[in-house]
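# Generate a structure from the sequence data that follows.
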Amino acid sequence: MGPVEALVQPLGAAWAGAMLVSGLAFRRRAWLAGVTSLCLAGGLWLVGGTPFSALLLARLERPYDRIHPVTLPVADAVVVLAGDIEFSSRELLWFGTGSSFERSLTGLEVMRQGKARTLVVSGAPFNWLGSARSESDLLTAWIRSWRLPAGDLQRLPACKDTHEEAVAIGDMVRKRGWKRVILVSSASHLARGAAACRKEGVDVLPVGCDFQALDALDRPEHWWVVPRSEGLIRFERWLHEELGGVWYWWRGWI
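Now for the predicted structure:
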């Protein structure tokens, strides 16, 4: 992506607008407005034009880097946290995939390598024709119709957040007498997800995927004149996990 293309993105356009306002303000000697606009432009550039946001997010991902399923011991089940699909009545599969679809793919790969006999999928609630459903129903139907390596395929009830998932996982573990499960999620989310499950008494082996920050740092391009929206997305994900961790700690969920 070139600088002209970056300028038509929301972040690039906002940065250019802040720079323009700053220049006009300084020209008219409106120092406070000029400094404020310049600081805003600098903040946008820091987030989207430098490796800053990737470095922040990489701190959450790095503990789970290069954990290969081959090195894992056998567990009772593989549990995949929700967040990688979204219901869509227009798609042939009834769902669209997001940037975290690696969660489902990684869970299936761990199953294919024989690390557990049961695959557990989760999903957020959605409404269809007046009835409440779970996205886990859609994943289950897809896995079965494609005959993917899922073993004893199970699904959690509809869960609105990671805490509800952890409670549901804990209930399933106790009812089935499981000792240990492999927990699959985006690497940046695993610390909070694993902590929430352990709070419910579940022994988890975390397996990460969706390494957005570490993959970005592996690429040669880290600096841009015009900030890009990818940096803002990584910063939002980092902030979501950090604030989420504080909230979960305050509520006693981790």
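
# going forward, measure contacts and count neighbours with C-alpha atoms only.
Noted.

# Break down the chain into its helices, ranges please.
With helices called from DSSP state H, the chain shows them at 3-7, 10-27, 31-48, 52-61, 102-112, 135-145, 162-176, 187-199, 212-218, 229-251.

# List the buried residues in the last one.
In terms of neighbour count (16 or more other C-alpha atoms under 10 Å), helix 229-251 has its buried residues at 229-235, 237-238, 241-242, 245, 248.

# check contacts around residue 126.
By C-alpha atoms under 8 Å, 6 or more residues apart in numbering, the contact set of residue 126 is 87, 132, 133, 134, 135.

# what does residue 229 give?
9, 10, 11, 12, 48.

# Tell me the spacing between residue 118 and residue 106.
14 Å (C-alpha to C-alpha, to the nearest Å).

# deepest of the helices of the chain, which one?
Comparing the helices of the chain by mean neighbour count (mean count of other C-alpha atoms under 10 Å), helix 187-199 ranks first with a mean of 23.

# and for comparison, fold this next one:
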Amino acid sequence: MGFLLSKLLPLLLYPLGLGLLLQLLGLAAASKGREQGSRRRRQASLWLSGTGVGLIWLCAMPLSSRQLIWGLEDRAAALTPRQLPRADAVVVLGGGLRPALPPRQGVEVAEGGDRLLRGVQLVRRAPPLLVTSGGRVSFTGHDPAPPEALWARDLAEELGLPADRILINPGSRTTAEEARDIGALGRRRGWTRVLLITSAFHMPRSLATFQRRSGLTVVPVACDYQLPDRAHYGKPTLGNTLKSLLPDAEALYLSTLALKEHLGLAIYRLRGWS
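The predicted structure is shown next:
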């Protein structure tokens, strides 16, 4: 139940959930205001509803979402060294794959699938092991999908990595659990340094958590950048500026990703996990 609540409650703090909640509170205040003839309640309803709409609009603007994502991805790029040192293992965090369930013909790569592709690329260049990570995160009854670490291993083998160079971490459902469990795996195997691969927007939280909980020297390798950096984005035009001020579903998604990471990092710090 605690894990379920940890996934559900933040949905009310993300832009869409919080914006809709404010609008519902505004409707309730308006209804009460009409019943009681209260001007103050009617004014409060307008303020609540307007704030809800404004919040969603602001976060759905490409102009806003770019700034939020750049704030995380610029940090990830600065953290990733140009020359990667030798390490005992390449750790690929869960996310970015879809299981081989019908009608799919095999494991499929989604937006964050760059994580596994980058990991396979690095292991091919040097002798360390690949660690695929990710548990089963599902609230569906009798979900037939195995833990993500297993699909990632299967795809890595299809991409040419020998089975004896792949380890799995199938029991971790969160970044904090991945850091703890991979740290324990590393201690059992005598590791001192690992390369940590995850999406750029997720790297600041992941690195801080692994440094705090794994007991290993962690070298960040960011990938899956959502945007080119500011210097390579291009110059604004009138059309681009106007489009950047209008709401867009993809921009709302990117803003939510960024805010989720900031909220997650704040919670992890409060709990002593990062």
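
# follow-up on the earlier one: I'd like to know which of the buried residues of helix 229-251 of the first structure is nearest to residue 196 of the first structure.
residue 248 (8.1 Å; C-alpha to C-alpha).

# circling back: distance to residue 153 of the first structure added to the helices of the first structure, as JSON lines?
Formatted as JSON lines, the helices of the first structure follow (distance: least, C-alpha to C-alpha, whole Å):
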{"stretch": "helix 3-7", "distance to residue 153 of the first structure": "44"}
{"stretch": "helix 10-27", "distance to residue 153 of the first structure": "42"}
{"stretch": "helix 31-48", "distance to residue 153 of the first structure": "41"}
{"stretch": "helix 52-61", "distance to residue 153 of the first structure": "28"}
{"stretch": "helix 102-112", "distance to residue 153 of the first structure": "11"}
{"stretch": "helix 135-145", "distance to residue 153 of the first structure": "7"}
{"stretch": "helix 162-176", "distance to residue 153 of the first structure": "13"}
{"stretch": "helix 187-199", "distance to residue 153 of the first structure": "20"}
{"stretch": "helix 212-218", "distance to residue 153 of the first structure": "28"}
{"stretch": "helix 229-251", "distance to residue 153 of the first structure": "29"}
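
# so residue 196 of the first structure touches residue 168, yeah?
No - with contact defined as C-alpha atoms under 8 Å, residue 196 of the first structure does not reach residue 168; the gap is 11.1 Å.

# Spatially nearest residue to the residue mapped onto residue 84 of the first structure from the second structure, not counting backbone neighbours?
Aligning on TM-score structural alignment places residue 84 of the first structure opposite residue 96 in the second structure. Spatially, and ignoring its direct neighbours in sequence, residue 96 of the second structure is nearest to residue 112 (3.6 Å; C-alpha to C-alpha, 6 or more residues apart in numbering).

# swap in residue 115 of the second structure?
residue 198 (5.5 Å).

# Give me the neighbour count for the residue mapped onto that neighbour from the first structure.
Aligned counterpart of residue 198 of the second structure in the first structure: residue 185 (TM-score structural alignment). Using other C-alpha atoms under 10 Å, residue 185 of the first structure has 28 other residues around it.

# who's in contact with residue 185 of the first structure?
So residue 185 of the first structure contacts 80, 81, 82, 103, 193, 206, 207, 208, 209, 210 (C-alpha under 8 Å, 6+ apart).

# Which of these ranks first by neighbour count?
Of all those, residue 81 has the most neighbours under the rule other C-alpha under 10 Å, reaching 29 neighbours.

# just to revisit the earlier point, just the contacts of residue 185 of the first structure: which are in strands?
Counting by DSSP state E, the contacts of residue 185 of the first structure place 80, 206, 207, 208, 209 in strands.

# Show me which of those residues is closest to residue 21 of the first structure.
residue 209 (41.3 Å).

# residue in the second structure matching the closest one?
By TM-score structural alignment, residue 209 of the first structure lines up with residue 223.

# Roughly how far does its match sit from residue 192 of the second structure?
23 Å.

# Then residue 125 of the second structure?
Residue 125 of the second structure sits 20 Å away from residue 192 of the second structure, going by C-alpha to C-alpha.

# Among these two, which residue is more densely surrounded?
Just comparing residue 125 of the second structure and residue 192: by other C-alpha under 10 Å the higher neighbour count belongs to residue 192, 15 against 8.

# Ignoring the adjacent residues along the chain, who's closest to that one?
Per C-alpha to C-alpha, 6+ apart, closest to residue 192 of the second structure is residue 216, 5.5 Å.
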